[in-house]
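> When you get a sec, could you give me coordinates for this:
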Amino acid sequence: MTTSHPELHTERLLLRQWSEADLDALAEMDADPDVMRYIGDGSTGTRERTAAALGRVRAAWDEHGYGLFAAEEIATGELVGWVGLAVPAFLPEVMPAVEIGWRLRRRSWGRGYATEAAREVLAFAFGEAEPDARLEGVVSICHVDNHASLRVMTKLGMTYDRTTRVPAHGQPVRVMALTREEYHSSP
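From the prediction side, this is the model:
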């Protein structure tokens, strides 16, 4: 995959690289118990943990040539969350794999942003938006009770792979998958 840091555009969103100015909005999102309910063990994040995670997100782009995009609403310039690609090392049984995922601020829920942005990230991952960015497949992982994320995965054309538990905290998760071939053959 390419090591550039592309910007992607949807009708309503700019998917871009992170800046220091994003830390406050990101920390607010990570501190929201409703947002974090189905993430990891469900605990909220601190500003310090969010800042450290942001550093890891930036490093992932250099290491892998893909990563998490900051999702900014074009009309307002507001950070609505993130959408992107990451290595799901927290679930060793699916490795090697690349996960497509998203996390949005609560006030951005229910607007179709996750699906809109994830479609653009899939185009990037499977080589439509970026000729050198070609993955053979992606997975998406969500807590079994996270029905909103499951709906997004289904809209993206992903199919059920397995239900399992995350070793670190025992939470039950559903794994969905999509191959490049399936992506290119879908209507």
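> okay, CA-based contacts and neighbour counts for the rest of this
Noted.
> elements contacting the helix or strand hosting Asp62?
Secondary structure from DSSP states H and E places Asp62 in helix 47-64. Here helix 47-64 touches helix 23-30, going by 3 or more C-alpha pairs under 8 Å, 6 or more residues apart in numbering; DSSP states H and E.
> my guess is Cys142 meets Gly40, correct?
No. Contact criterion C-alpha atoms under 8 Å: Cys142 and Gly40 do not qualify, at 9.5 Å.
> out of the two, which sits in the more crowded spot?
Cys142 (22 against 17; other C-alpha atoms under 10 Å).
> Tell me how far the more buried one lies from Tyr160.
Between Cys142 and Tyr160 the distance is 11 Å, computed by C-alpha to C-alpha, to the nearest Å.
> Find residues that contact each of the two.
174-175 (C-alpha atoms under 8 Å, 6 or more residues apart in numbering).
> which residues in the chain form helices?
With helices called from DSSP state H, the chain shows them at 23-30, 33-36, 47-64, 113-125, 147-155, 180-185.
> among those helices, which is the most enclosed?
helix 113-125 (a mean of 22; mean count of other C-alpha atoms under 10 Å).
> To compare with the earlier structure, here is another sequence to fold:
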Amino acid sequence: MNRRVVLTTRRLALTTWLPSDLDELAELHSDPETMRFVGHGRPDTVDEARARLAGYLDEQDSRGWTKWRMVDCDGKMIGRAGFGEAYSRRDLAYTLLRERWGQGLATEIGVALVDWHLRHRPYGLFDDLCAHVQVGHRNSARVLEKIGFALVDQRPCKGVPCDYFELPVEADLHDELQTPQSVDADPV
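Below you'll find the model as predicted:
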């Protein structure tokens, strides 16, 4: 199994996962502050990280998209970003190592993911794009607003109260988004 680059931006790349990525994913998901607004608000155990990685690998193979491995220009894993699914839509999501917060990376990868979604739409199921942010996570809500999402309402996601956002239909024109250079190196 070879690693493939899914997309690149000026400072980041998203790559496919390999089974050997468990330690990096477990490290990302072991920080209590990083995980405060992810899932159930607590760090993953190694077994939970293993199950998460198995899910990402399965999604890559079965549908061609997942929450991919995010690396910086030096190839160091600094997070994950991509899509889950909710309400028959792709559900944009990202998580960054705490030391990489506040550098504009979430916005940069978010814009690139919107662009990727618009260029790789399956038309039909998963045609639209949404995102969930735990109630109270204002920084992530601001990122979504910056990249063109609109708050729709509050609804639970996996049992956790969340603000629910959608990418408006007019954003499909992608005119109001200021997209950084994003290219597919090897689309999944």
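> ok so, going back, any chance of TSV for the helices of structure 1, columns distance to Thr10 of structure 1?
Putting the helices of structure 1 into TSV (distance: least, C-alpha to C-alpha, whole Å) gives the following:
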stretch	distance to Thr10 of structure 1
helix 23-30	21
helix 33-36	23
helix 47-64	21
helix 113-125	7
helix 147-155	16
helix 180-185	18
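> For Val83 of structure 1, which of these is the nearest?
helix 113-125 (6.4 Å; C-alpha to C-alpha).
> so where is the closest one in structure 2?
Helix 113-125 of structure 1 lines up with residues 105-117 of structure 2 when matched by TM-score structural alignment.
> Now do the same contact list for Val135 of structure 2.
154, 161-163.
> With Met36 of structure 1 instead?
Going by C-alpha under 8 Å, 6+ apart, the list of residues near Met36 of structure 1 reads 30, 42-44.
> do that again at 10 Å, thanks
Going by C-alpha atoms under 10 Å, 6 or more residues apart in numbering, Met36 of structure 1 touches 29-30, 42-45, 103, 105-106.
> which among these end up buried?
Using 16 or more other C-alpha atoms under 10 Å as the burial test, the contacts of Met36 of structure 1 include 29-30, 44-45, 103, 105 as buried.
> Identify, from those residues, the entry nearest to Gly137 of structure 1.
Of those, the one sitting nearest to Gly137 of structure 1 (C-alpha to C-alpha) turns out to be Arg103, at 20.7 Å.
> any idea how far Met29 of structure 1 is from the closest one?
9 Å.
> anything in contact with each of those two?
With C-alpha under 10 Å, 6+ apart as the test, Arg103 of structure 1 and Met29 both reach 35-36, 80-81.
> Tell me if I'm right that Leu15 of structure 1 and Val121 touch.
Yes. Using C-alpha atoms under 10 Å, Leu15 of structure 1 is in contact with Val121, at 8.7 Å.
> what sits in contact with each of the two?
With C-alpha under 10 Å, 6+ apart as the test, Leu15 of structure 1 and Val121 both reach 8-9, 68-69, 83-84.
> gap between Val80 of structure 1 and Gly55 of structure 1?
Taking C-alpha to C-alpha, one finds Val80 of structure 1 at 19 Å from Gly55 of structure 1.
> and if you look at Leu79 of structure 1?
17 Å.
> What of Gly112 of structure 1?
For Gly112 of structure 1, the distance to Gly55 of structure 1 - C-alpha to C-alpha - is 28 Å.
> swap in Ala71 of structure 1?
17 Å.
> And for Arg103 of structure 1?
From Arg103 of structure 1 to Gly55 of structure 1 the distance is 17 Å (C-alpha to C-alpha).
> can you check Glu11 of structure 1 too?
28 Å.
> All set now, cheers.
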